[in-house]
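> Got a predicted structure plus its sequence, pasted below:
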Amino acid sequence: MVNVAVKAARAAGTIINRAALDVESVRVSQKQVNDFVTEVDHASEKIIIETLLGAYPGHAIWAEESGREHGAQDSEFVWIIDPLDGTTNFIHGLPVYCVSIALAVKGKIEQAVIYDPTRNDLFTATKGRGAYLNNRRIRVAKRTRLQECLISTGFPYRQEDDINTYLRLMGDMMARTAGLRRPGAAALDLAYVAAGFTDGFFELGLQPWDVAAGSLLITEAGGLVGNFSGDANFLEQKECMAANPRIYGQMVALLGKYSKFADAGDKAAVRAAVAEMAKASPAVEAVEESTPANPASDAPF
């Protein structure tokens, strides 16, 4: 199945690269303030859906632009698609964007492809078989101290975003890390954590198609991913955080107070849950007692 997803992602990447040659002529519309969609998003999504349903007509589709309009929506196989993550970067000619495709089977992410067409970088993962960049095995970074880490994030841009809270959140992180980065494409941010290019990632307001593929890359590369309190059932909660197990625990301790979904102070219960889930995850080699997380690839969406 991952090979079909790769074919779909590359086909979409061809459309994106062709359009990038004359990006000023691309038609752009606005879904809401600072949330853009282009004809390239739609064309990319169309070729992805056609490729996937051509191979698996009985599967369901859940895509950013067309929602759940396509496929057999009662299927236990659901393709979760972001045809162009980083649209704002794309329309400005900033070459940081990607195609993201994931397959959920009975609510669990089992296949993942993230394709960066500007660099021809292909990230893939199959549950239980590891994560890869251009066919080479990747692992999360090995740093163990948050103050030595480079962390990526996203900035608030919607009218309903609580900017003041986000500023406090980022201030807490800035004071305790080697640096923050805001590339502008969450799926690619997660892929970079999986590859060890950055040490961690956190962001509010993300949708399932932004994080589904990246979540499997993270866990298959030996990392952990969940919401700010460490709960792996995060795909529809609009909170996402990822890192290697040791750094993840430190990030939960720092950002858990900003989570809307759990009492970050209940440390004993969180530790117990993490310990059990870590034992069940072949991708995680070692988890410290204080690490409050579990693999999100096992979480229903």
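Structure received.

> switch to C-alpha atoms for all contacts and neighbour counts from now on
Will do.

> okay, now the closest residue to T51 other than its chain neighbours: neighbour count?
For T51, ignoring the flanking residues on the chain, the nearest one in space by Cα to Cα, 6 or more residues apart in numbering is A8 at 5.5 Å. Counted with other Cα atoms under 10 Å, residues neighbouring A8 total 25.

> helix or strand for A8, which one?
helix 2-20 (DSSP states H and E).

> so how far is that helix off the chain centroid?
18 Å (Cα atoms, centre = their mean, to the nearest Å).

> Next secondary structure after it?
Next along from helix 2-20, by DSSP H and E: strand 28-32.

> Please report the distance of I91 from V37.
9 Å (Cα to Cα, to the nearest Å).

> Also G13?
16 Å.

> Between those two, point out the one with more neighbours.
G13 (23 against 19).

> quick one: buried residues of stretch 180-200?
180, 183-200 (16 or more other Cα atoms under 10 Å).

> Could you pick out which of those are located in strands?
L180, G200 (DSSP state E).

> Keep only those of the buried residues of stretch 180-200 that are in helices.
Applying DSSP state H to the buried residues of stretch 180-200, the entries found in helices are A186, A187, L188, D189, L190, A191, Y192, V193, A194, A195.

> ok, which pair from those is furthest apart?
A186 and A195 (14.2 Å; Cα to Cα).

> quick one: the helices in the stretch 51-200 of the chain?
Secondary structure of the stretch 51-200 of the chain by DSSP state H, counting those that start in this stretch: the helices cover 87-91, 163-174, 186-195.

> Nearest to R136, out of the ones you listed?
Nearest of the helices of the stretch 51-200 of the chain (Cα to Cα): helix 186-195, 10.0 Å.

> Look up which helix or strand the most centrally placed residue in the chain falls in, please.
Nearest to the centroid of the C-alpha atoms of the chain, with distances taken as Cα atoms, centre = their mean, sits V211, at 2.7 Å. Per DSSP H and E: V211 is located in helix 208-220.

> what's the next secondary structure element after that helix?
strand 224-226.

> Run the chain-centre distance for that following strand.
Going by Cα atoms, centre = their mean, where strand 224-226 is centred and where its chain is centred differ by 10 Å.

> repeat for stretch 69-76
The answer for stretch 69-76 is 22 Å, by Cα atoms, centre = their mean.

> Check stretch 112-126 too.
12 Å.

> Equivalent analysis for stretch 111-126, please.
The answer for stretch 111-126 is 12 Å, by Cα atoms, centre = their mean.

> what do you get for stretch 222-234?
11 Å.

> and G205, how many neighbours?
There are 16 residues near G205, going by other Cα under 10 Å.

> structure B:
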Amino acid sequence: MNKNKIIKKAIEISQNAGDHAKNNFCEDGYKYESKSQTQDVTKIDKECEDIILSELKEISDEFKIISEEDINSHNQEIKENEYYWIVDPLDGTTNFRSGIKNFANQIALVQNNNVILACIYLPFENKVLHAIENEGSYCNNSKLNINHVHTTGNSLMNLESYLDEYDFKNLEKIRKEFKYVYSINSAVTSFAHFALGKTHLVYSCCDQPWDVAAGILIAKEAGATVSTPDNQAVDLFNPKVIASSSKDLHEKVIELLKK
């Protein structure tokens, strides 16, 4: 497998879909449907998905694809395949349909349930982040290195959550320790901003693999410490994730959550 060739094609596909969303962006808002109490979808989500899925199949029609808008793909049996894609064609739909520019897409290739290459595209920032396992993370082909911050008092935390009871309890345990806590309603964008050094910790309580698959690899390859809130390896299909800019900061947050 030529990973460099595949990531180059994945980036091209990601940009094609992201530019489609950007070209159809409307600051006055966009018509949408509600998939659930916490999830919206627009026509553009589906069009971006069509772009990505059709072009990924050109890389290999043997690789299965899990994509947010394709309900038929939401099947954990896909984990039995050696290779499969995880796709979010437009993460931050609520922002997009509200005329807010914080949205992104992500494409990740998984081998034996481990992400081996991934990319994220931020259309309005004109930034493509990508990573190949054990080869580092890059933004527009410039190598990324996490800005290591070691204490909570100097840290900016990004929270992405539907704020259920579990999340509220954990947030209450750690929020007072951080100087700033904010949310931009797009887990994919949050991981990108973290890898770019704009924030120092991401606490993602989103519950789907397409929210975090690419971000986890890009964060790790940029030098971050990544685990679940109870300091275990992340399960892509049950992805509560903390990504920290330093081991010291990570250990501090894990200890706070144990209380």
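Done, it's in. Worth saying up front: this structure is predicted, and the values here are computed from it rather than measured.

> Any idea what the TM-score is?
TM-score of the superposed chains, computed with TM-score structural alignment, normalised by the length of structure 2, equals 0.90; 249 aligned residues with a Cα RMSD of 1.9 Å.

> re earlier: what's the mean distance for the helix holding V211 of structure 1 versus structure 2?
When structure 2 is superposed, helix 208-220 of structure 1 averages 0.4 Å from its matched positions, counting by mean Cα distance after the TM-score superposition for structure 1.

> Buried residues in that helix, which are they?
Of the residues in helix 208-220 of structure 1, those buried (16+ other Cα under 10 Å) are 208-220.

> relative to helix 186-195, how tilted is it?
Taking axes from the mean of the first three to the mean of the last three Cα atoms, to 10 degrees, helix 208-220 of structure 1 and helix 186-195 form an angle of 0 degrees between their directions.

> where's V99 of structure 1 relative to G13 of structure 1, distance?
With Cα to Cα as the criterion, V99 of structure 1 and G13 of structure 1 are 7 Å apart.

> shared neighbours of the two, which are they?
Residues touching both V99 of structure 1 and G13 (Cα atoms under 8 Å, 6 or more residues apart in numbering): Y115, D116, P117.

> List the contacts of the aligned partner of the second one in structure 2.
Under the alignment by TM-score structural alignment, D116 of structure 1 pairs with L122 in structure 2. When contacts are counted by Cα under 8 Å, 6+ apart, L122 of structure 2 is found next to G18, F103, A104, N105, V128, T189.

> Return the residues in contact with the last one.
It stands for T189 of structure 2. D91, N102, F103, A104, L122.

> Alignment lookup: the fourth one to structure 1.
To tie it back to what came earlier, the one meant is A104 of structure 2. Match for A104 of structure 2 (TM-score structural alignment): C98.

> Tell me if I'm right that that match and A185 touch.
Yes. In this structure C98 of structure 1 lies within contact range of A185 using Cα atoms under 8 Å: 7.3 Å.

> overlap in contacts of these two?
D85, G86.

> Would you mind confirming that the residue nearest to the centre of structure 1 is in contact with A185?
No. In this structure, V211 of structure 1 is not within contact of A185 by Cα under 8 Å, at 10.2 Å.

> In contact with Y192 of structure 1, which residues are there?
T198.

> give the contact list for F90 of structure 1.
A20, V23, V96, Y97.

> what about structure 2, which of those hold up?
With both residues aligned by TM-score structural alignment, their matches' Cα atoms under 8 Å, the contacts of those that structure 2 also has are A20, V96, Y97.

> Redo these as JSON lines? Include distance to E45 of structure 1.
Below are the kept ones among the contacts of F90 of structure 1 laid out as JSON lines (distance: Cα to Cα, whole Å):
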{"residue": "A20", "distance to E45 of structure 1": "16"}
{"residue": "V96", "distance to E45 of structure 1": "18"}
{"residue": "Y97", "distance to E45 of structure 1": "14"}
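
> Spatially, and excluding backbone neighbours, which residue is closest to R145 of structure 1.
Spatial nearest neighbour of R145 of structure 1, chain neighbours left out: I247 (6.6 Å); criterion: Cα to Cα, 6+ apart.

> Please identify the helix or strand for the aligned partner of that neighbour in structure 2.
When structure 2 is aligned by TM-score structural alignment, the residue opposite I247 of structure 1 is L249. For L249 of structure 2, the host element (DSSP H and E) is helix 247-258.

> now for that helix, which elements pack on it?
Of the remaining helices and strands, those touching helix 247-258 of structure 2 by 3 or more Cα pairs under 8 Å, 6 or more residues apart in numbering; DSSP states H and E are helix 165-174, strand 241-244.

> closest one to E255 of structure 2 among those?
helix 165-174 (9.6 Å).

> for that closest one, which positions count as buried?
D167, N170, L171, K173, I174.

> contacting residues around the first one?
If a contact means Cα under 8 Å, 6+ apart, then D167 of structure 2 has S161, C205 as its contacts.

> Quick check: the gap between the closest residue to P123 of structure 2 other than its chain neighbours and K198 of structure 2.
With sequence-adjacent residues excluded and distances taken as Cα to Cα, 6+ apart, P123 of structure 2 is closest to G18, at 5.6 Å. Distance of G18 of structure 2 to K198 of structure 2, given as Cα to Cα: 21 Å.

> cool, and I184 of structure 2?
Distance from I184 of structure 2 to K198 of structure 2, by Cα to Cα: 13 Å.

> next one: D50 of structure 2
32 Å.

> Over to I66 of structure 2?
I66 of structure 2 is 29 Å from K198 of structure 2, by Cα to Cα.

> One more: S155 of structure 2?
10 Å.

> D61 of structure 2 too?
For D61 of structure 2 relative to K198 of structure 2 (Cα to Cα), the value is 37 Å.

> and if you look at F237 of structure 2?
27 Å.
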